[in-house]
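Q: Got a predicted model here, sequence first, then my questions.
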Amino acid sequence: MYRYIRVVLILFGISFTALFIQHHVELSEFRSEQKSKDVYYPTNSRDRGLQTTRQEFQEYFINVRLSDDIPVNRDIPDSRPDSCETPVPSQLTVSVIITFYREWPSILLRTIYSVAYMTQNLQQIILVDDDNDETVYGQVLNLIRKTFRDVVKVVSLRRRFGLIGARLEGVKHATGNVICFLDSHMEVNINWSIPLLNIIDENPNAVAMSQLDDINPSTFKYTFSKTYRTRYGFDWRLRFFETEFRKEQLKHGDLVLPHVGSALSLFGHRNSLGKTNVVCLDLCTDASRMNVWLCGGKLVHVACSRIGHITRSQPYLQNNRLDIEMHNYKRVADVWMDKFASYVDDNYPGMKSISVGGLSKQWRQRRRCKPFSWFLDNIWPELFRYKDHSSSTGSIMNTNGGRLCLDNQGHLFSSPLRITVKPCSNDTNTQLFGLTTDGRLRTNLQCMFVKKEVFDLVPYIQNCYEQPRDTFKFTKNGEIIHTSTGYCLTIHSYNIGFEMCRKDNHQKWSLLMIQI
């Protein structure tokens, strides 16, 4: 009996290996056939010239006519750091899921060509048509089916699902070991997939991401920096943004991230994907990917995997954008953020009255996911818990009569920026400051420090982990004193700095509670 089972397993293994080899031989034959630099011209496009009209640019936010004249399988420069070595071969296969809605046809084709040519261990490309107009996209979809034969599977949805919903529909058709999501306006670079698969080989619960290069939407110039590393984060609005890694983090080859934007490639092992309940359109927050960290995984930024991305505004906007955003943020906050959901509520006054249905935390409990406080302590400590770690919080207004408040200018980067004053606005993201229990003066993401410029002592903000650990005191008389110098924060018109204390109104400040 044992011998019989072993023979069956061996035969099954041989059959599976044969199918695997046959599939990749077909891919190799397909790639060898596509040698010319093909150009896709929509009907009558050659009569238009290359200058995109203002109306076309306002509708699609790209130079559509120039795109039509550029080869859809053009060469792009190798943007990998010089230190990248030949990646270690992987046995994992990848299903690439690309969803599109109102994407310009030649942009979409360039994405498909790029992925088909440049992806190693490619199992399939799943192209999800999110209820596009068939009279507009029927021609290009037929061309894709004909040109790419068994490489691309087109999934046409009969109603609009939105970005996340369409991606989940694509997952239903995936047969690869690993799933990757890409935007429909990207061009992948050389050897981009194997470094990501190597991360999954090491940790099946990891989510691996590429470094994005920039493709100009007007000129289609491909620009990059081999040394710059983008870090992604989010604030209490759950809005994602780009910032820099801290210096000590850059000592590591592949870097961990608190958050990732939707354009990036996301590799996840199929066995690690839980049942997902998502009800959102393209405005669904990517901050929900904090659940990767909370439930035993990690987000890894891989330097040797590079992808070009057209950065542009959305070519379509919903009239009820804010309502959709708040609905999605409410779901994320209620399920994952524990008591810190109130910080999100503070930024959206209308959110408290929103009902998102009977959300269950059972999935989180079954996976024994960590509390959100762990995420703030270990992954994203830059985000200020102003309700917990401060002795006083609010807008800091000078009492000289001009109603001017300290303002961080909405600065999100880790690099230094000079603090200014602006008319008080009751905005938590630009004018909320908190004096921490250990004497630091903080914004949502940075700390204040004092920098000497010639003869002046000037207040700046910077990442709290990369600047002098300056502390301050807020006196009963309204003075803000820099502890190490004993000087007071002083205002002259719209300029501020630290000067010798002299007890006048230019040095008196009051803390205003921000009205939520």
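A: All right, it came through fine. Keep in mind the model is a prediction, meaning the values are calculated, not measured.
Q: CA atoms for contacts and neighbours, from now on please.
A: Fine.
Q: give me every residue that touches Asn389.
A: That one is not Asn; residue 389 is His. His389 is in contact with Thr436, Thr437, counting by Cα atoms under 8 Å, 6 or more residues apart in numbering.
Q: so where do the helices sit in this structure?
A: Secondary structure of the chain (DSSP state H): helices at 2-33, 54-60, 64-69, 105-118, 134-148, 162-171, 193-202, 290-294, 321-336, 341-347, 362-366, 372-378, 428-431.
Q: tell me which strands and helices the third one is in contact with?
A: Spelled out, it's helix 64-69. helix 105-118 (3 or more Cα pairs under 8 Å, 6 or more residues apart in numbering; DSSP states H and E).
Q: Got another one to weigh against that:
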Amino acid sequence: MCGGNLEIATCSHVGHVFRKSTPYSFPGGTSRIVNHNNARLAEVWLDQWKDFYYNINPGARNVAVGDVSARRELRDKLGCKSFRWYLENIYPESQMPLDYYYLGDIRNVEGKNCLDTMGRKSGENLGMTYCHNMGGNQVFAYTKRQQIMNDDNCLDANSKNGPVKLVRCHGMAGNQAWVYDEIDKTIKHVNTGSCLQRPDSSDVNLPLLRPCNYGASQQWIMESDFKWQANNRQEDR
């Protein structure tokens, strides 16, 4: 971002010697120090994508960042490029979506539970459980490409009655294209025209894909609306 280079020395060797104990302390605990440092980095370098980081790691949002004005001034003085430039040109394979309308948990109106990856891998079923407000497996981005993604997996369905699976995002729409309607709050699968529905009693952790009836079981709330992306929503579609 600031004109430097990252080089890979293919024959290099790196070693790390771990001590039995550290000679210094971590005031407030290790996690507080790590979150503090990461939050400062996010505030200085990630631009609008800091919200993406905070939603995935909500613990970092609550720490005192301190004064970062000197670091921002240094960034300006060095003429550093934007984080968007970095994602587009240096790290296009990043799991951070370039353009997204929503970021956060996706809650069902009727059951108050949230979509959840349950820690599952690509090719496995999407899950659903109680909303824990801790980010992680329950953070989904609704992107400009009409993907609903968590990390590098997207919601995917190949038939009108599902199942809805987590499949590595390919960016080619098809089975991974979804439309969220802010008025009726449905999440509709573009290819099949079916709507995402909360689980039934046969498996309380398995979201369904069913013909749209616009009832409460098919109504969803996407928590976060980032206006810097959403202002151009209609034009983008």
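A: Nice, I can see it. Being a predicted model, the structure only gives us computed values, none of them experimental.
Q: Give me the range in the first structure that stretch 37-46 of the second structure lines up against.
A: On the first structure, the counterpart of stretch 37-46 of the second structure by TM-score structural alignment is residues 328-337.
Q: Using a markdown table, lay out the helices of the first structure together with mean neighbour count and distance to Phe240 of the first structure.
A: Putting the helices of the first structure into a markdown table (neighbours: other Cα atoms under 10 Å; distance: least, Cα to Cα, whole Å) gives the following:
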| stretch | mean neighbour count | distance to Phe240 of the first structure |
| --- | --- | --- |
| helix 2-33 | 12 | 37 |
| helix 54-60 | 13 | 23 |
| helix 64-69 | 20 | 28 |
| helix 105-118 | 22 | 24 |
| helix 134-148 | 14 | 31 |
| helix 162-171 | 21 | 16 |
| helix 193-202 | 22 | 22 |
| helix 290-294 | 21 | 12 |
| helix 321-336 | 19 | 12 |
| helix 341-347 | 18 | 13 |
| helix 362-366 | 12 | 23 |
| helix 372-378 | 15 | 16 |
| helix 428-431 | 22 | 13 |
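Q: Quick check: which of those is nearest to Arg440 of the first structure?
A: Between Arg440 of the first structure and the helices of the first structure, the shortest separation by Cα to Cα is 15.9 Å, and it involves helix 428-431.
Q: now for that closest one, which elements pack on it?
A: By 3+ Cα pairs under 8 Å, 6+ apart, helix 428-431 of the first structure packs against strand 390-398, strand 404-407.
Q: Would you check the span in the second structure matched by it?
A: Mapping helix 428-431 of the first structure onto the second structure (TM-score structural alignment) gives residues 135-138.
Q: Run through the residues that contact Ala208 of the first structure.
A: If a contact means Cα under 8 Å, 6+ apart, then Ala208 of the first structure has Leu196, Leu197, Ile199, Ile200, Ser265, Leu266, Phe267, Gly268, Leu299, Val300, His301, Val302 as its contacts.
Q: Which one of those residues is nearest to Val335 of the first structure?
A: Leu299 (19.7 Å).
Q: Is it correct that the closest one is in contact with Gly268?
A: No. Contact between Leu299 of the first structure and Gly268 fails when scored by Cα atoms under 8 Å: they sit 10.0 Å apart.
Q: list residues touching both of those two?
A: Applying Cα under 8 Å, 6+ apart, one finds that Leu299 of the first structure and Gly268 are jointly contacted by Ala206, Val207, Ala208.
Q: Tell me which residue of the second structure lines up with the last one.
A: Read it as Ala208 of the first structure. Mapped onto the second structure by TM-score structural alignment, Ala208 of the first structure lines up with nothing.
Q: could you measure Ala208 of the first structure against Pro195 of the first structure, distance?
A: Distance of Ala208 of the first structure to Pro195 of the first structure, computed by Cα to Cα, to the nearest Å: 9 Å.
Q: Need the overlap of contacts for the two.
A: Counting by Cα under 8 Å, 6+ apart, the shared contacts of Ala208 of the first structure and Pro195 are Val302.
Q: Reformat the shared contacts of Leu299 and Gly268 of the first structure into a markdown table and put distance to Thr420 of the first structure next to each item.
A: Listed next are these as a markdown table, based on distance: Cα to Cα, whole Å:
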| residue | distance to Thr420 of the first structure |
| --- | --- |
| Ala206 | 41 |
| Val207 | 39 |
| Ala208 | 39 |
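Q: what about the strands in the second structure?
A: 100-104, 106-108, 113-116, 124-125, 127-130, 140-143, 148-150, 153-156, 165-168, 178-180, 187-189, 195-197, 208-210, 220-222 (DSSP state E).
Q: Can you say which of the ones you listed is nearest to Cys2 of the second structure?
A: Nearest to Cys2 of the second structure, of these and by Cα to Cα, is strand 100-104 at 25.5 Å.
Q: Please identify the buried residues of the closest one?
A: In terms of neighbour count (16 or more other Cα atoms under 10 Å), strand 100-104 of the second structure has its buried residues at Tyr100, Tyr101, Tyr102, Leu103, Gly104.
Q: again with stretch 432-452 of the first structure
A: Quick answer for stretch 432-452 of the first structure (16+ other Cα under 10 Å): 432-436, 439-451.
Q: Can you give me the distance of the aligned partner of His482 of the first structure in the second structure to Asp156 of the second structure?
A: Under the alignment by TM-score structural alignment, His482 of the first structure pairs with His189 in the second structure. For His189 of the second structure, the distance to Asp156 of the second structure equals 9 Å [Cα to Cα].
Q: Quick check: Glu43 of the second structure touching Lys50?
A: Yes. If you go by Cα under 8 Å, Glu43 of the second structure and Lys50 touch, sitting 6.6 Å apart.
Q: neighbours of Gly357 of the first structure, just the number please.
A: Residues contacting Gly357 of the first structure under the criterion other Cα atoms under 10 Å number 7.
Q: make that Leu115 of the second structure, sorry
A: By other Cα under 10 Å, the burial measure for Leu115 of the second structure, its neighbour count, is 24.
Q: Was I right to think it contacts Asn133?
A: No. Taking contacts as Cα under 8 Å, Leu115 of the second structure lies outside contact range of Asn133: 11.7 Å.
Q: if I look at those two, which residues touch both of them?
A: Residues touching both Leu115 of the second structure and Asn133 by Cα under 8 Å, 6+ apart: Asp105.
Q: tell me the contacts of Cys114 of the second structure?
A: Counting by Cα under 8 Å, 6+ apart, Cys114 of the second structure has contacts Asp105, Ile106, Arg107, Asn108, Met128, Thr129, Tyr130, Cys131, Gln138.
Q: and with 6 Å instead?
A: If you count contacts by Cα atoms under 6 Å, 6 or more residues apart in numbering, Cys114 of the second structure has them with Ile106, Arg107, Met128, Thr129, Tyr130, Cys131.
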